[in-house]
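Student: pasting the sequence and the predicted model now:
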Amino acid sequence: MAPSHTTTCAIAGAGPAGLMLGMLLARAGVDTVVLEKHDDFLRDFRGDTVHASTHQLIDELGLGDTFRGLAHQRIERLQVVTDDGPHTLADFTRLPGRFPYITFLPQWDFLTFLQDEAERFPNFRLVKNAEVTGVTTAGERVTGLRYKDADGVEHTLAADLTIGADGRRSAVRDAAGMRPRVFGSKMDILWFRLSKEDGDPGGMVGRLSDGQLFVRIERVGHWQAAIAVRKGGYEELRARGLDRFRDQLAALTPFLAGRLADDLRTWDDVKVLDVQIDRLTRWWRPGLLCIGDAAHTMSPIMGVGINLALQDAVAAANILAGPLRDGTLADEHLARVQKRRMPPTAATQRIQRFLQTRFLEPWVRGEGKSTTPVVLRLLKRFPPLQGGPARAMAIGLRPEHPGPLLR
């Protein structure tokens, strides 16, 4: 085993939560090391939504002009098209503040932006090709991380605080013996790319028809598309054949029909997201805190998982930066992070579970009626109500703001 290294805060996972927290702690003068198991950020169909609250956060950090210079797609409304026609589910132009929209930006560009900003500070280090294999402990206290480098050489990284930000299959969480409460799901999502042509109707659109839910999101240069299926339904689709799947998509959105054969050549072009909702009862133990998907896996409903993860990071930085910097970190500080972030997380998951079990899951089981749901009719009749779903999606229940140490 290679000699151990030491830092003040060791973070497992260079996703949005891990890199945002690492960057903020570095700004506050805390020595921070982030470990990432891959050698780059180039993975598709990750959370690419940049919410209004994220734009506000980045602006408050003084990075807004640079960030908005990155190529992105702005979305002002979320529409749902039923057999009766189009309906607006969320109108982001009704949001308060300077950012009445959401944007879509490839996550690798967002992560590279955070990395570049973090590396301006000499007390930040990102180690790639570092696969976390476990935690080190002294009694009940977590004292750091174990990881393997690209050559398989094992290392240890000792830290005053260890952060698990390594996603829904968190190695840190498992190694620490922390088991989430699983709420279950009876649906999965299939993701794929489709080509975009001049003249395509733009925006973010969900198509509901005869028990089918198809979503297309306008991106720079392509469509990001998804279709909901019953849990395990992907294998049934495969058994029926790719031609049948293309025909299904063409019937839902006819303008795509002529390009589906080129866009979906094999089933390798379709990625399966195992939808699940879970949450740790306790996000911390002495020396360790989990945030983001490691603490709570969100459903893709409303597209808020990345927003919750970033808000976790900001709250953690606000609460922990001072104690980490002056050496007074205590268990009560870790408990305070959970106390602040648990209520909006649990409330958002309750909303997701309600929508999923009462509406989406019955729909994808073929129990959905072809008539337009009452809520869409109500929103169409009273347009100001469209600001409610927009706020829930784009801002969230408890947006966080950087404190004085982070600015």
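Tutor: Perfect, thanks for sending it. Numbering: from 1, shown residues only.

Student: going forward, measure contacts between C-alpha atoms and count neighbours the same way
Tutor: OK.

Student: tell me which element the residue nearest to the spatial centre of the chain is part of?
Tutor: In the chain, the centroid-proximal residue (C-alpha atoms, centre = their mean) is residue 306; its distance is 2.8 Å. In the assignment (DSSP states H and E), residue 306 maps to helix 305-326.

Student: can you give me the helices for the protein?
Tutor: Taking DSSP state H as the criterion, the chain carries its helices at 16-27, 52-60, 64-68, 107-118, 171-175, 233-240, 242-252, 260-263, 305-326, 331-355, 361-362, 374-381, 387-394.

Student: just name the most buried of those.
Tutor: Comparing the helices of the chain by mean neighbour count (mean count of other C-alpha atoms under 10 Å), helix 16-27 comes out on top with a mean of 28.

Student: contact partners of that one?
Tutor: By C-alpha atoms under 8 Å, 6 or more residues apart in numbering, the residues outside helix 16-27 that reach it are 11-13, 31-34, 110-111, 114-115, 117-119, 121, 123-124, 163, 165-166, 291-292, 306, 309-310, 312-314, 316-317, 321, 405-407.

Student: okay, one more to line up with it:
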Amino acid sequence: MTVILERDCVIAGGGPAGMVLGYLLARSGLRVSVLEKHADFFRDFRGDTVHPSTVTVLRELGLRDRFLQLPVNRLRTLDLVVDDHRLRLVDFSTLPAPETFLVLAPQWDFLNFLGAEGAAFEGFDLRMNTDATGLIIEGDVVRGLRATGPDGDLEIRATLTVAADGRASTLRDAAGLVPEELGVPIDVLWFGLPKPTDPPPPTIAYASPRGMVITIDRGDRYQSGMVVKKGGLDALKQEGLPALRKHISDSATVLATVVEALTDWDQIKLLSVQINRLEKWHRPGFIAIGDAAHAMSPVFGVGVNYAVQDAVALSNAIAGDLAAGTAPEATLAAVQARRMGPVRKMQRVQRFAHGRLARATAGQHLAPRWAIGLLRASLPVTRRFLTRFIGLGFLPEHVDRPVR
């Protein structure tokens, strides 16, 4: 027997976009269900960087201090080592206080935190192990969704249905929205490594003609990655695990003493890097946000934060309409118009960066030596720009009715 529920908004996907949007709408007094198809949030090698712009959102919601009590790691600076030259590219302490750091937080902790805080609102309904399978469409208007959960089939009818179910979005496909693939020449192999005995300052990556290795500081360990050619994993497997360890230690000599911790290919996960976006995010009664609307590359680690910014912009725009029982498509279009500019700009920069990163996979320098020299000479100015670009993005959103 199918259970039928009525909501102001139903959200498919319990990632950062869906959970933040669910919290914000419930905070506005609305009835909102968030559906997460997995039984828990525990999945490693997800976006764990919470940038200053998102910490600002948490402060505006009165959640910042409790969030920072979680097992998080705060980084105030980020270095890049290019051709064995250390460059301090980012210094978050130059941003307006109090958000003068980037937070590395396991994403499952962040999502569990949002779920626990959302439960304080009567209208917040988080349903785990519940998979959105299709849309309810009457005429041209989306009236809700169908799902399967622990107790069987479920039908949730809602004024607004939101696809926040990631880059392989089921609801986006059901709505007939097809993303434009922008093409990426690289993939990333993710793996965890212990820190060496005498670790260097926080370093985002090591790049040279020997290769490129990412080292995200997670306190007692690194969330590491190696940039490889798109589709290059099979060739690496044929070379064998010892050859991979040598590639890693040659590219980042600081890891030479810890790379032996990789003893099995099961420790290594492939992130198939993807950049795409919808030209139209919405139709009557429906909108896609986050990765469902625009898959971001891991370059600059902005995916979580752009998803959160989408959620804040949508909540600010639509909460009043939903309270009145409507979800005007003009409002949804305005949300897309507001967020599309920042998305296009960031993806344009990411695609340029991919061209540079691909050089490292081909045994080439990331940039000519004169360009690296110019970067070093201009660092005092460049650092301030990169700090704002990475920490805040192109259009940081702010919560309507912030906590005072």
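Tutor: Looks like it arrived, so ask away. Because the structure is predicted, anything quoted here is derived from the model rather than measured.

Student: so which of the helices of structure 1 is nearest residue 97 of structure 1?
Tutor: Comparing those against residue 97 of structure 1 with C-alpha to C-alpha, the closest turns out to be helix 52-60 (8.6 Å).

Student: equivalent range in structure 2 for that closest one?
Tutor: When structure 2 is aligned by TM-score structural alignment, the counterpart of helix 52-60 of structure 1 is residues 52-60.

Student: average distance between that stretch and structure 1?
Tutor: Here the mean offset of stretch 52-60 of structure 2 against structure 1 after fitting is 0.9 Å, by mean C-alpha distance after the TM-score superposition for structure 1.

Student: circling back: now tabulate the helices of structure 1 in JSON lines and tack on distance to residue 192 of structure 1.
Tutor: Below are those laid out as JSON lines (distance: least, C-alpha to C-alpha, whole Å):
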{"stretch": "helix 16-27", "distance to residue 192 of structure 1": "22"}
{"stretch": "helix 52-60", "distance to residue 192 of structure 1": "25"}
{"stretch": "helix 64-68", "distance to residue 192 of structure 1": "26"}
{"stretch": "helix 107-118", "distance to residue 192 of structure 1": "16"}
{"stretch": "helix 171-175", "distance to residue 192 of structure 1": "28"}
{"stretch": "helix 233-240", "distance to residue 192 of structure 1": "13"}
{"stretch": "helix 242-252", "distance to residue 192 of structure 1": "12"}
{"stretch": "helix 260-263", "distance to residue 192 of structure 1": "9"}
{"stretch": "helix 305-326", "distance to residue 192 of structure 1": "19"}
{"stretch": "helix 331-355", "distance to residue 192 of structure 1": "23"}
{"stretch": "helix 361-362", "distance to residue 192 of structure 1": "21"}
{"stretch": "helix 374-381", "distance to residue 192 of structure 1": "27"}
{"stretch": "helix 387-394", "distance to residue 192 of structure 1": "23"}
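
Student: any idea how far the aligned residue in structure 1 for residue 283 of structure 2 lies from residue 126 of structure 1?
Tutor: Residue 283 of structure 2 maps onto residue 285 in structure 1, with residues paired by TM-score structural alignment. Per C-alpha to C-alpha, to the nearest Å, residue 285 of structure 1 is found 24 Å from residue 126 of structure 1.

Student: same check, this time on residue 21 of structure 1
Tutor: Residue 21 of structure 1 is 12 Å from residue 126 of structure 1, where distance means C-alpha to C-alpha.

Student: then residue 211 of structure 1?
Tutor: Residue 211 of structure 1 sits at a distance of 46 Å from residue 126 of structure 1 (criterion: C-alpha to C-alpha).

Student: who's in contact with residue 78 of structure 2?
Tutor: The contact partners of residue 78 of structure 2, by C-alpha under 8 Å, 6+ apart, come to 88-91, 201-204.

Student: for those residues, which ones persist in structure 1?
Tutor: Among the contacts of residue 78 of structure 2, the ones still in contact in structure 1 (both residues aligned by TM-score structural alignment, their matches' C-alpha atoms under 8 Å) are 88-91, 202-204.

Student: with neighbour count added, can I get these in JSON lines?
Tutor: Converted to JSON lines, those look like this (neighbours: other C-alpha atoms under 10 Å):
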{"residue": "88", "neighbour count": "19"}
{"residue": "89", "neighbour count": "23"}
{"residue": "90", "neighbour count": "23"}
{"residue": "91", "neighbour count": "21"}
{"residue": "202", "neighbour count": "19"}
{"residue": "203", "neighbour count": "20"}
{"residue": "204", "neighbour count": "19"}
